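Trainee: compute the structure for the input listed below.
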Amino acid sequence: MEPRIHDILPNLVEHLLDVVVVVNAAGKIAYANAACEAVFGYSPAELVGNEMIGHVVPEDRPRTLEEARRVMAGLHCVGFENRYIHKDGRYVHVMWSARWLPDHQLRIGVARDVTRIRHAEQIQAMTYAISEAVHDAGNLAELLQKIHDILARLMPLSGLAAAACGPVGGHYEVVYQAGMALDPAAPQADEHCHAMELTTLSGPVGLLVLRRVPGVVQDEKERDFLRFMTAQLATAMERMRLKAQTRHFALHDDLTGLPNRRLLKELLAEALHGCRRRQQRLALVFVDVDGFKQINDSLGHAAGDCFLQEFARRLRHNRRQTDTVARLGGDEFLLLLPDIQTAEHAHAVVTGIHATLAAPLQLEGRSVAMRASTGIAVFPEDGTDADVLLQHADKAMYAHKTARRERERKHDEQA
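Mentor: From the prediction side, this is the model:
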């Protein structure tokens, strides 16, 4: 006599590879088949009596509860996907078919583990996203923010930080940190942090540190993706560094490190735009070294270079954080003073410059005087555009130089 199908059904369910779970009206697990252990890591005995929602990834719980309400209202669920926390901490992607049995006040669900499929799709999408971010990002901070967002969709992160190599080998400068503070000298802050060196064929370019949510493990595919991502990030960081260096060299004076004429024009245009919008003043101070040709002729060009470097250092000494000191070329310098209250402020700056230059400089065993002629132009009184202001400051400087020479000539005649 053949056994009736109803007699062997429980035994068949226990041999299914798919998960079968029965949940009561209170949301607690009343039955779980043997496949649950393979998918979730918990034996049926460990699951029965627990709330089903407690095993769902927190971010997926609201929509899971909503789907459960729909099923209990009589709607048949087919193809609903959510994620569960495996016993070892990793996330499991599950696709459900479920229905409500009103006569028994039970919800029966049959699920299939689709983690590998979804993970492969996700990593492929993340790989494209990383490549796109590297291509489109305008600067390093923007790129790291995009990478943080991408990684957070792939793995549970509580923080991410990055540092870039400085000009001296082995020195790191923090360029991004969110959810954690990074000490480049000791990046492995705790057991949940994963520090990865960013390297190219040219050598190390930076450091990336991830802090994972405790209890969540990393699989091999995620590790492969991280290796791909760090290689992409390292290449991008090196490219951005080279681009920044090229821009720096193009916009700064080689000898003094000050902004050059080209960068000054950019900064002046920006400052004028801000002053017009906020109805504020700014000042330009033209500074020309007196007697520089004699220094070059008597002591040589190397000593002349040292003189200009010290001259630039003293000019920087008196500036505010918002002021700019630029070298226009040769022995000509210019100070951009944004947001001044009155013209007297610019004159006070000039007084400070002459005081700073008062102490002579020791060059080649000789005491060399540091003197300069200065000219001031104030926006908007002396002009409303860059060229007019520069011309006014230049003329004022030459007037100062001429007046000084005349005073010196009269002094010599009287002597």
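Trainee: hey, let's count contacts and neighbours off CA atoms from now on
Mentor: Will do.
Trainee: which neighbouring elements make contact with the strand or helix carrying residue 267?
Mentor: Following DSSP states H and E, one finds residue 267 within helix 261-278. Applying 3 or more CA pairs under 8 Å, 6 or more residues apart in numbering; DSSP states H and E, we find helix 261-278 packed against helix 220-251, strand 281-289, strand 324-329, strand 332-340, helix 386-414.
Trainee: how about the ones you listed, which one is nearest residue 19?
Mentor: helix 220-251 (24.4 Å; CA to CA).
Trainee: give the other helices and strands that that closest one contacts.
Mentor: helix 115-136, strand 193-200, strand 203-212, helix 261-278.
Trainee: mean neighbour count and distance to residue 284 added to the ones you listed, as a markdown table?
Mentor: Output for the helices and strands packed on helix 220-251, formatted as a markdown table (neighbours: other CA atoms under 10 Å; distance: least, CA to CA, whole Å):
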| stretch | mean neighbour count | distance to residue 284 |
| --- | --- | --- |
| helix 115-136 | 15 | 38 |
| strand 193-200 | 18 | 44 |
| strand 203-212 | 21 | 39 |
| helix 261-278 | 15 | 9 |
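Trainee: pipe these into TSV and attach distance to residue 378 per row.
Mentor: Below are the helices and strands packed on helix 220-251 laid out as TSV (distance: least, CA to CA, whole Å):
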stretch	distance to residue 378
helix 115-136	41
strand 193-200	49
strand 203-212	45
helix 261-278	11
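Trainee: for residue 230, which of these is the nearest?
Mentor: strand 193-200 (6.1 Å).
Trainee: related to what we said a few turns ago, now the angle from the helix holding residue 267 to helix 386-414?
Mentor: Interaxial angle, helix 261-278 versus helix 386-414 (axes from the mean of the first three to the mean of the last three CA atoms, to 10 degrees): 110 degrees.
Trainee: another sequence for comparison is provided below:
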Amino acid sequence: MAPAPVDVRVARGEDGTIRIAPGSAAGPDFARAVLDVAGAVLAWSVLGDPGPPVAEVHDVGRAQQWLWAVYGERVAAAVHDCASGAPDAVRVRADPTALAGAAARLGLGHWAARWWPASHTDGIPALEPDVLGLELAALTHGCQQLFDDVGDQPDDCVPELIEDHRAALEPLIRWWRAAPQPADTARHLERVLRLIDGAADAAGLDGPHLRHLRAALDDDGPAGTPVDPGALFARPGGYALAAGGPLATGGRVIARGSGTNDWRRCPPGLVDASETAVTWTARALGARRRIDVEAVAHLAAPAAGAHLVAEVRVDDGRPHRVPLARRDDLWTGHADLDLPATAMPSRIEVGVLLPGFDPGPGPGPDAGRGPGPDARTSGRADRDAVRALVRRRLATAAEPHASDAGLFLAEIAAAATDEDY
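Mentor: Here you go, the predicted model:
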């Protein structure tokens, strides 16, 4: 059954930006899929109904090339009229379109690349970045009407995606040629590979990986031997959590707890996404008071080069930053606490972040003040909702005909992993 038309509100803001709002894409960053397109930014809530996007149009002339194809002619005309001085707000009906569906899928793919909550602790496998990157290249090529050649759209990067993730081409070809496998998965793989071939040809890319792809697409020979997608993209050496143990010997434990793991404060691939990934222990060493911090590392975390820190706040004092170093599969660090030798604080708050990347704590009573119980509680419900969404998608990916459910190839491969999650 085709989606029904949706009423949207087209309104001009004080700064001249025109907003198209079928609903709301409000919520924390990690629950929104965002796509930079010609003259606008599109956004969807990944936790809500995948309908038309919310659009913030800052250049109506550029946006007119795709507005009608995403929302229908009535919305495109309303945006034009609004920009020309018509009433500041009007309600109009948007028609469901194929490009709107393709754009939503592309936005969700970028969301997965940025916010997928991979966690050994929570049992959520990571997505293979090269597989996801190539499918994003294919989807972007299929959505070229959304983009132009101005060069200010970071999500229009097909050649870069193909070059950066070409290592997955060979295993994707093997997966496509494998037999037996569900027919819908084979069609999904072929569609992605043909779009990559077309995108590479349009961009003038060449090389042994792409020549092999073209030869495979032209070959009508028999299918290959069976393959296990999980094993095909398995990471060498696997991943096993280190035995924790104390960071240093000696001292008396006077307090311990879990810290805040706000996903917004460091880039993906550094810290395990679990709520319990960050822990701390306060120790008494004679008159000194010291805090030891541990954070479970993401399986892709670099052994060197990243300068993560823990932000520690005692009661209402100023935050103190503790450098963290990678030790096995943990980020670890310690620092002295400024505490009276005979008293314990009523609250110790710990969060992890990457300086220079950190946008600050998320919205809530503690915004701008540092990690705290109120901010942790307000973000936890949203993070749990994202985890529930991901678990549902992985459960579907493990079933036959997963490709018919709109899943990404990287999700199907992740659901087939034999790693100990």
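Trainee: what's the TM between chain one and chain two?
Mentor: Superposed pair, TM-score by TM-score structural alignment, normalised by the length of structure 1: 0.22. Supporting alignment: 156 aligned residues with a CA RMSD of 7.0 Å.
Trainee: what about the helix holding residue 267 of structure 1, distance to the chain center?
Mentor: 26 Å (CA atoms, centre = their mean, to the nearest Å).
Trainee: my guess is residue 9 of structure 2 meets residue 18, correct?
Mentor: No - using CA atoms under 8 Å, residue 9 of structure 2 is not in contact with residue 18; the gap is 10.1 Å.
Trainee: between those two, which is the more surrounded one?
Mentor: residue 18 (24 against 18; other CA atoms under 10 Å).
Trainee: my read is that that one contacts residue 40, right?
Mentor: No - checked against CA under 8 Å, the pair residue 18 of structure 2 and residue 40 is beyond contact range at 9.2 Å.
Trainee: what residues does residue 350 of structure 1 make contact with?
Mentor: 285, 374 (CA atoms under 8 Å, 6 or more residues apart in numbering).
Trainee: surely it is within a helix?
Mentor: Yes - assessed with DSSP: H, G, I helix; E, B strand; the rest coil, residue 350 of structure 1 lies in a helix.
Trainee: residue 252 of structure 2: how many residues sit nearby?
Mentor: Residue 252 of structure 2, neighbours per other CA under 10 Å, totals 12.
Trainee: ok, it - contacts?
Mentor: Per CA under 8 Å, 6+ apart, neighbours of residue 252 of structure 2: 283, 284, 285.
Trainee: quick one, which of these are buried?
Mentor: Buried residues within the contacts of residue 252 of structure 2, counting neighbours by 16 or more other CA atoms under 10 Å: 283, 284.
Trainee: quickly name whichever of the contacts of residue 252 of structure 2 is closest to residue 210 of structure 2.
Mentor: Comparing these against residue 210 of structure 2 with CA to CA places residue 283 closest, at 57.4 Å.
Trainee: so how far is residue 66 of structure 2 from residue 170 of structure 2?
Mentor: Distance check for residue 170 of structure 2 against residue 66 of structure 2: by CA to CA, to the nearest Å, it reads 34 Å.
Trainee: so which of these two has more stuff around it?
Mentor: Using other CA under 10 Å, the more surrounded residue of residue 170 of structure 2 and residue 66 is residue 66, with 21 against 14.
Trainee: just the element for that one, please.
Mentor: Applying DSSP H and E, one finds residue 66 of structure 2 within helix 60-71.
Trainee: excluding chain neighbours, what is closest to residue 174 of structure 1?
Mentor: residue 163 (4.1 Å; CA to CA, 6 or more residues apart in numbering).
Trainee: output the contacting helices and strands for the strand or helix carrying that neighbour.
Mentor: Assessed by DSSP H and E, residue 163 of structure 1 sits inside strand 157-165. Strand 157-165 of structure 1 sits against helix 140-154, strand 172-178, strand 203-212, with contacts defined as 3+ CA pairs under 8 Å, 6+ apart.
Trainee: run through the strands of structure 2 in chain order.
Mentor: 6-12, 18-21, 32-37, 40-45, 54-57, 89-94, 252-258, 278-285, 288-296, 309-314, 320-323, 325-327, 330-337, 348-353 (DSSP state E).
Trainee: ok, residue 376 of structure 1 - contacts?
Mentor: Contacts for residue 376 of structure 1 (CA under 8 Å, 6+ apart) come out as 283, 284, 285, 286, 346, 347, 392, 393, 396, 397.
Trainee: helix/strand/coil for the fifth one?
Mentor: Meaning residue 346 of structure 1. helix.
Trainee: what is the burial count for the closest residue to it other than its chain neighbours?
Mentor: Among residues not flanking residue 346 of structure 1 along the chain, residue 283 sits closest, at 6.4 Å (CA to CA, 6+ apart). Residues lying near residue 283 of structure 1 (other CA under 10 Å) number 26.
Trainee: which residue is the nearest non-sequential neighbour of residue 197 of structure 2?
Mentor: Excluding the flanking residues, the one nearest residue 197 of structure 2 by CA to CA, 6+ apart is residue 214, at 6.8 Å.
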